[in-house]
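[1] Sequence and predicted structure, then a few things I'm wondering about:
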Amino acid sequence: MNIIHAQYPEMAGLQSSALAIEMNFRKHVDQFIQIINRSPEFSGSHWLTITNINCEPGEISICDSAFDDLPTIETMAICSLIDPPGMHVKVRVLDVMQ
């Protein structure tokens, strides 16, 4: 993440993916990109990209090439990235190629 952040210092996010386990992300109000491991507690190797670029306030987009369903713990970690108006987060799953 540090290499990407060094190339794009104006972009928020790019925090350590280990923060997802503890839901300890810094919340974002600006545009961000965050990469997390979909199943870190099981040493998973599937990664998600989460962003609020081109989203409405309180909305985030997920890029997941193997999307089937998000477990509650992953949903909570993803939602911990923003401080939405009214306590609701709209999650959009974007079509991506494998």
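    Received the coordinates, thanks.
[2] alpha carbons only for contacts and neighbour counts from here, please
    OK.
[3] Where is the longest helix in this structure?
    What stands out as the longest helix in the chain, according to DSSP state H, is helix 72-79.
[4] Give the buried residues for that one.
    74, 77, 78, 79 (16 or more other C-alpha atoms under 10 Å).
[5] Show me what that helix is packed up against.
    Contact analysis of helix 72-79 by 3 or more C-alpha pairs under 8 Å, 6 or more residues apart in numbering; DSSP states H and E lists helix 19-22 as its packing neighbours.
[6] please redo it, this time with the cut-off set to 6 Å
    Using 3 or more C-alpha pairs under 6 Å, 6 or more residues apart in numbering; DSSP states H and E, no helix or strand is in contact with helix 72-79.
[7] And for the helix or strand just after it, what's in contact with it?
    Next helix or strand after helix 72-79 toward the C-terminus (DSSP states H and E): strand 90-94. For strand 90-94, the surrounding residues in contact (C-alpha atoms under 6 Å, 6 or more residues apart in numbering) are 59, 60, 61, 62, 63.
[8] top of the residues you listed by neighbour count?
    residue 60 (24 neighbours; other C-alpha atoms under 10 Å).
[9] ok, second structure coming up, stack it against the first:
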Amino acid sequence: MARYLIAQGVPLFSNRIETASPAFGRAVTLTDPGTVWIISYGVVADDIAQGRLKVLDIDLASTSGAVGIMSRAEEVPSVATRTFAKGLGDLCKESDLDHG
């Protein structure tokens, strides 16, 4: 995301916090109304629906990309792996229908 912001001419804030914790990001953002949180829509969908957070009109299309599961070519995926991959694929298709 930093590269995207720099490419758009947005300077990186010296007081920025980078975290992978939804709980921490939510706590900081809900406490400080001047905070901008860049996170996946699904993480904050309920907060948006409840009016606690709002979406900024910023085109982030260039930041999206394919997500996949990698394995070695010679590896035969287990039943659990195949089941997980199918479930993940189904969720992605469902999400595309909801937000596409």
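    Structure's in. What do you need? Quick caveat: nothing in here was measured; it's all calculated off a predicted structure.
[10] TM-score them against each other, please.
    Put the two chains on top of each other and the TM-score (TM-score structural alignment, normalised by the length of the first structure) is 0.27; 50 aligned residues with a C-alpha RMSD of 4.7 Å.
[11] returning to what we had before: for the contacts of strand 90-94 of the first structure, give me a markdown table that also has secondary structure.
    Below are those laid out as a markdown table (DSSP: H, G, I helix; E, B strand; the rest coil):
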| residue | secondary structure |
| --- | --- |
| 59 | strand |
| 60 | strand |
| 61 | strand |
| 62 | strand |
| 63 | strand |
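[12] would JSON lines of the residues you listed with distance to residue 5 of the first structure be doable?
    Shown next, in JSON lines, are those (distance: C-alpha to C-alpha, whole Å):
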{"residue": "59", "distance to residue 5 of the first structure": "23"}
{"residue": "60", "distance to residue 5 of the first structure": "20"}
{"residue": "61", "distance to residue 5 of the first structure": "20"}
{"residue": "62", "distance to residue 5 of the first structure": "19"}
{"residue": "63", "distance to residue 5 of the first structure": "19"}
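[13] circling back: now the angle between strand 59-63 and the longest helix of the first structure, please.
    120 degrees (axes from the mean of the first three to the mean of the last three C-alpha atoms, to 10 degrees).
[14] tell me the angle of helix 72-79 of the first structure relative to strand 90-94?
    100 degrees.
[15] How about residues contacting stretch 92-100 of the second structure?
    For stretch 92-100 of the second structure, contacts defined as C-alpha under 6 Å, 6+ apart pick out no residues.
[16] Determine the set of other helices and strands touching the helix or strand hosting residue 36 of the first structure.
    Here residue 36 of the first structure sits within strand 32-37, counting by DSSP H and E. Strand 32-37 of the first structure sits against strand 12-13, strand 47-51, with contacts defined as 3+ C-alpha pairs under 6 Å, 6+ apart.
[17] nearest to residue 4 of the first structure, of the contacts of strand 90-94 of the first structure?
    Checking those against residue 4 of the first structure by C-alpha to C-alpha gives residue 63 as the nearest, at 17.6 Å.
[18] Report how many residues lie close to residue 21 of the first structure.
    Neighbours of residue 21 of the first structure (other C-alpha under 10 Å): 18.
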